[in-house]
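J.: For reference, the sequence and a predicted model appear below.
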Amino acid sequence: MRWPADLTETPDLRGAYPRLSEPQIRALSLHGSRRPAHPGDVLFGEGDPCTCFFVVLAGKVATIKGYGLEDQVISVHGAGRFLGDLNVLTGQAGFLTAVVAEEGEVLAVPADELRRMVTGDPSLGDLVLHAYLVRRSRLIGLGAGFHIVGSRYSPDARRLREFASRNRLPHQWVDLERDKDVEHFLRRMGVTPQETPVVIWHGSTVLRNPTNAELAWAIGLSAPQRRRTECDLLVIGAGPAGLAAGVYGASEGMSTIVLDGVAAGGQAGTSSLIENYLGFPSGISGGELAERAVLQAGKFGARFRVPAEACALQAQVNDLAVTVKEGSVIHARSLVIATGVRYRRLDVPNLARLEPASVFYAATPFEADLCRQDPIVIVGGGNSAGQAALFLSGHAAWVGLVVHEDDLSVNMSRYLTAQIERHPRIQVMVSTEVRELAGQETLEAVVVEDRTTGRRSAMEARALFVFIGAEPCTGWLAGALALDPRGYILTGADAARSGMPGVPGAPGRPFPLETSRAGVFAAGDVRNGSIKRVASAVGEGTMAVRLAHDHLETGG
């Protein structure tokens, strides 16, 4: 490509492009090798697995989106700066191409060596991690990475978009309904509209309606697994409780695997802003909290599999066997179940027909982009509904909040109700229920009923967000563990009273978070009696690991 005459370094905005200190470069040099860098050299390419951490010692290096096609320069780095984004730490494929723009020299450090160094050097680790987190957010905003091409009305297109968004994978959405020119491009790629949605990766690779697992494998999020795997601790569910268990299990020296069927973060990962979590006075998004926790767990050696949905649990002579829907069996000496809950669906006319295109159960940037400048309705009176209303009000034209209770503060924290009540674009309707959804291909209006007067009215809406209580994700555990009538897992004394076979009978057993099966623990929202807060889930995940460790030390 042809470089502009004045190739200026990209400013270090929000700490995205800092310079390493001389002592840090010297320390890195002990683990890497110096290489000459000539103009046009490609240090790493889009779609390639990231094997090295590059530091620019002299000259300049540019990172390019769509190298060889659109050639969009994303950033330019001079001496002292380092390249890459989170893929260097996670092992994902790269989303940009790094090309030498000016004669110089680079330092190449194997990615595995960098991961070990950031674990032992907090100052280097904090610098690299912060820069990579900011860069990943910027790449998402720029639409770097792969393309998802399909119709906005396609359930599979929505599935792929949600999977990419929940896992914070940089991508660009191309809507066949709005961009007619894309059909010519698809024909050149040998793809018919009937074969969409498709994922186009680094310009030439085409995945025709891939499963989430196939997309994950293609970009290096999750590698194909062996049929049988063994570990000390298996954590099922990567919400706050599961992530905490992963961090503390791995840091205790236990070989640890964490599974999740969709993405790390759980219900908390769909929250735009968590304001009452200890240590974050200005709040933190659920996605960023999850991303940090995944990197922290990985730093200690925890292995993540996403997507990987557990579908059966069997206690064997010396271990616990968990069958994964995607086709493998994991044998673990101890198990923490942190599968959380899922929001209930409304029982109203036309839900099944309109749900694929217009009904949502999370409020992330993905959903916000879909309803930009549209009127929307949110159903629910808890904190999740309140956080969604505040976040989406910054994107939607108008937000109607439908609350079953007579007062907004019955189930919602006071700090949220205060913000909602004074927000000019949020209209709160208490003592109200949704009775019907109206529309053809997409939602056009929501019919609500005042529970006091019985009066019905229709509100214009292009999207409906539902946060009306939850049910535990324990269908796969029926008959394997003691559950309460609602499906939540019984632990401790409640599990002991269940009468299920296999209940630990030693003094002091079951442990407080132990289930009716020895060595199987439950933490977070999936457990009967849990508090349903991020902080308590993190605490339970940590405590479950301590108890699992005690279980293993005593031989079960």
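T.: Looks like it arrived, so ask away.

J.: okay, CA-based contacts and neighbour counts for the rest of this
T.: Noted.

J.: which residues does the closest residue to residue 14 other than its chain neighbours contact?
T.: Distances taken as Cα to Cα, 6 or more residues apart in numbering put residue 134 closest to residue 14, at 7.3 Å, once the chain neighbours are dropped. With contacts defined as Cα atoms under 8 Å, 6 or more residues apart in numbering, residue 134 is in contact with 14, 15, 16.

J.: check which helix or strand covers residue 134.
T.: Element membership for residue 134 (DSSP states H and E) is helix 122-142.

J.: Would you mind giving the contacts of residue 134 as TSV with secondary structure added?
T.: Formatted as TSV, the contacts of residue 134 follow (DSSP: H, G, I helix; E, B strand; the rest coil):
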residue	secondary structure
14	helix
15	helix
16	coil
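
J.: now the helices for the stretch 1-150 of the chain?
T.: 22-29, 87-90, 111-120, 122-142 (DSSP state H, counting those that start in this stretch).

J.: quick one, the longest one and helix 111-120 angle?
T.: This points to helix 122-142. Interaxial angle of helix 122-142 relative to helix 111-120 (axes from the mean of the first three to the mean of the last three Cα atoms, to 10 degrees): 120 degrees.

J.: ok, so what distance separates the residue nearest to residue 14 from residue 337?
T.: 32 Å (Cα to Cα, to the nearest Å).

J.: Stretch 282-301: how far from the chain's middle?
T.: Put simply, stretch 282-301 sits 10 Å off its chain's centre (Cα atoms, centre = their mean, to the nearest Å).

J.: buried residues in that stretch?
T.: Going by neighbour count (16 or more other Cα atoms under 10 Å), the buried part of stretch 282-301 is 284-291, 293-301.

J.: if we can go back for a sec, which of the contacts of residue 134 has the most neighbours?
T.: Neighbour counts for these, by other Cα atoms under 10 Å, peak at residue 16, which reaches 22 neighbours.

J.: Could you give the separation of the helix holding residue 134 from the chain centroid?
T.: The answer for helix 122-142 is 16 Å, by Cα atoms, centre = their mean.

J.: Please apply the same query to stretch 244-253.
T.: With Cα atoms, centre = their mean, you get 19 Å for stretch 244-253.

J.: Against that first model, consider the following:
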Amino acid sequence: MPDLPVDPTDPWIRPAQTFPSLTDEMIERIRPYGTEQLVAEDTYVFRRGDHSIDFLLVLDGELQMFADDPIQGRHHLYSYKRGQFSGEQNMFTHRSILLSGLCLAGSRVIRVCHERFRALITGEPDIGETIIRSYILRRAGFVRHATGGGILIGHRESGDLLGVQRFLIRNLYPVTIMGVNDADAPSVMQRFGIGANDLPALITPDHGVLKQPSNEILADELGLFEPPEDDALYDVVVLGAGPAGLASAVYAASEGLKTLVIETMAPGGQAGTSSKIENYLGFPTGISGLALAGRAHIQAQKFGARLCVSRSAASLDCSNSPYAVGLSDGRSVSTKTVVVATGARYRKLDIPDYARFEGRGIQYAATAMEGQICSGQEVVIVGGGNSAGQAAVFLSRTARHVHMLVRSRISATMSDYLVQRIKSSPHITLCEGCEITELAGEHGLEAVTWIDRTSGETSRCNASNLFVMIGADPNTDWLDGCLELDRQGFVCTGLSSDDMTRHPYAASKPGIFAVGDVRAGSVKRVASAVGEGSVVVAAIHQYLAAAH
């Protein structure tokens, strides 16, 4: 029997990068940042659920890593030996850790306390690069192999289950999916007291059960939420963690500003759902939106920015300075400046029964998760922009066939490299001048009907997944008159006559700025959003200096 093909992107088969051994010279450079310790007896040096743990570098002996599975219990994953070090991405945050570490008797380690860890990363950049790369790969391995997380039970194609799964995956939390029709599901549901009306339900590693959880509950119970510091006055609060918001956070935090980021869903915004971005500078082979967002997220945290996931901005009191940002959970955050980077929300089709099929076949993103759902099936995509084109190319690898519908000519709204791939693919049928007229299905989407406005011909496809990618509307309803908006609701910028805030991205109130898709006149591209987010920090410094 032939060997199964090995996936070269799997972090577990890249030990030299995922679990590197530092040289003796590197070890000596780390010594001044910590203290050497001898472990006299087998000791758990950290346990799953701990926060703000220390960095451990093994000199002699062994540090064993264990994961807790809700059903199988605790099991050994791997061990660190001389020159290897503990940790993963949560070392840069105050989030709960996923694994437990048992240091064997007689082991010697260098312990760098959590408060000194960032000093090590920035003070020894070559060592920091090795550590950060390994941390990114380790977390990717946890997610890929569903290690250290929970078990999500529900109907596999249920919109509610997919919503929970999407939130967890985009926040890099490992999760195993168990369908209610799987062989083990009845006994597991009985063991944990889960009824049919409780689905979807997440069983946590400590045997807790979250029934029909909201994103806020998931973030709180799984340790994903990092609350703002009590009574803190921030230099800048960034509202939204898309490319523009993350860029603002990276540059602000790296330049010494006390920075907080508020994000409703997960780092990356709409760009985080792109299967592959191929025209982003510096990535000749392309990069997924999730990977790009993950790198930017850890970069911002490396410099000390704090990111609050699962909360949104509910209000902005701009009548007094410092400004008060009201959050969806009732908290209020004080800040000297604000960067509005809340982006836009997906537009919806105006056709009968549309709302009935949301979460039951209608999708707004094409990630690896959706690719698995659509494997071997007919798929319909509506939209003519780059997001729709990327989705069509990506889904054509696993779907039986992709039908792409656009209202006008595709070349007018999409990058040429995507146009050429779509037109040359035998797995994609392009229908220009077409519009959907009907959705059908009993419990979920089962068929899509559209009309060719040029010929009048009607087509029907038995598809259970419809990807709607027709643009977005600005997410500014919560501003409630605080800032000047244009007719479409985008934030107007560059209008201030105040010398302190005269800047292309300055909004109508001093010290408040807007960047990315939420800004009127912005170019809807990832690279331009990153540029705006980074450039605006210079204006923040200018405002703070003048105000001081």
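T.: On my side now, so go ahead. Everything numeric in this text was worked out from a predicted model, so none of it was measured.

J.: sorry, back to before: can you list which of the buried residues of stretch 282-301 of structure 1 are found in strands?
T.: Counting by DSSP state E, no part of the buried residues of stretch 282-301 of structure 1 is found in strands.

J.: Map residue 390 of structure 2 across to structure 1 for me.
T.: Using TM-score structural alignment as the criterion, the counterpart of residue 390 of structure 2 in structure 1 is residue 387.

J.: Check residue 60 of structure 2 too.
T.: By TM-score structural alignment, residue 60 of structure 2 lines up with residue 58.

J.: count of neighbours near its match?
T.: 19.

J.: so it sits right up against residue 78, yeah?
T.: Yes: at 6.7 Å, residue 58 of structure 1 and residue 78 qualify as touching, with contact defined as Cα atoms under 8 Å.

J.: Now do the equivalent of residue 240 of structure 1 over in structure 2 against residue 226 of structure 2, distance only.
T.: Matched across to structure 2, residue 240 of structure 1 falls on residue 243, judged by TM-score structural alignment. Distance, residue 243 of structure 2 to residue 226 of structure 2, using Cα to Cα: 20 Å.

J.: ok, those two, which is more surrounded?
T.: The neighbour comparison of residue 243 of structure 2 against residue 226 (other Cα under 10 Å) goes to residue 243, with 35 against 17.

J.: Would you agree that one is in contact with residue 268?
T.: Yes: if you go by Cα under 8 Å, residue 243 of structure 2 and residue 268 touch, sitting 5.9 Å apart.

J.: hang on, the earlier thing: following superposition onto structure 2, what is the mean distance for the helix or strand harbouring the match of residue 390 of structure 2?
T.: For residue 387 of structure 1, the host element (DSSP H and E) is helix 383-392. Compared with structure 2 after fitting, helix 383-392 of structure 1 has a mean deviation of 1.0 Å; criterion: mean Cα distance after the TM-score superposition for structure 1.

J.: ok so, going back, separation between whatever residue of structure 2 lines up with the residue nearest to residue 14 of structure 1 and residue 452 of structure 2?
T.: Correspondence of residue 134 of structure 1 to structure 2, assessed by TM-score structural alignment: residue 137. As judged by Cα to Cα, residue 137 of structure 2 and residue 452 of structure 2 stand 47 Å apart.

J.: Could you do residue 418 of structure 2 as well?
T.: 22 Å.

J.: hmm, back to that, could you save the helices of the stretch 1-150 of structure 1 as CSV and add columns showing distance to residue 212 of structure 1?
T.: Shown next, in CSV, are the helices of the stretch 1-150 of structure 1 (distance: least, Cα to Cα, whole Å):
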stretch, distance to residue 212 of structure 1
helix 22-29, 37
helix 87-90, 18
helix 111-120, 26
helix 122-142, 19
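
J.: Quick one, which of those gets closest to residue 213 of structure 1.
T.: helix 87-90 (16.8 Å; Cα to Cα).

J.: on that earlier part again, more neighbours: which of residue 418 and residue 452 of structure 2?
T.: Set residue 418 of structure 2 next to residue 452 and count neighbours by other Cα under 10 Å: residue 418 wins out with 21 against 18.

J.: Now do the contacts for the more buried one.
T.: Contacts of residue 418 of structure 2 by Cα under 8 Å, 6+ apart are 386, 389, 390, 393.

J.: ok, the counterpart of residue 263 of structure 1 in structure 2 - how many residues close by?
T.: With TM-score structural alignment defining the correspondence, residue 263 of structure 1 maps onto residue 266 in structure 2. Residue 266 of structure 2 has 28 neighbouring residues, counting by other Cα under 10 Å.

J.: Please apply the same query to residue 40 of structure 1.
T.: Neighbours around residue 40 of structure 1, by other Cα under 10 Å: 15.

J.: next one: residue 538 of structure 1
T.: 20.

J.: Next, show the common contact partners of residue 243 and residue 268 of structure 2.
T.: With Cα under 8 Å, 6+ apart as the test, residue 243 of structure 2 and residue 268 both reach residue 293.

J.: What separation do you get for the residue nearest to residue 14 of structure 1 and residue 402 of structure 1?
T.: 35 Å.

J.: Residue 142 of structure 1 now?
T.: Distance from residue 142 of structure 1 to residue 402 of structure 1, by Cα to Cα: 34 Å.

J.: Settle it for me: which of those two has more neighbours?
T.: More neighbours surround residue 402 than the other of residue 142 of structure 1 and residue 402, with 25 against 14 (other Cα under 10 Å).
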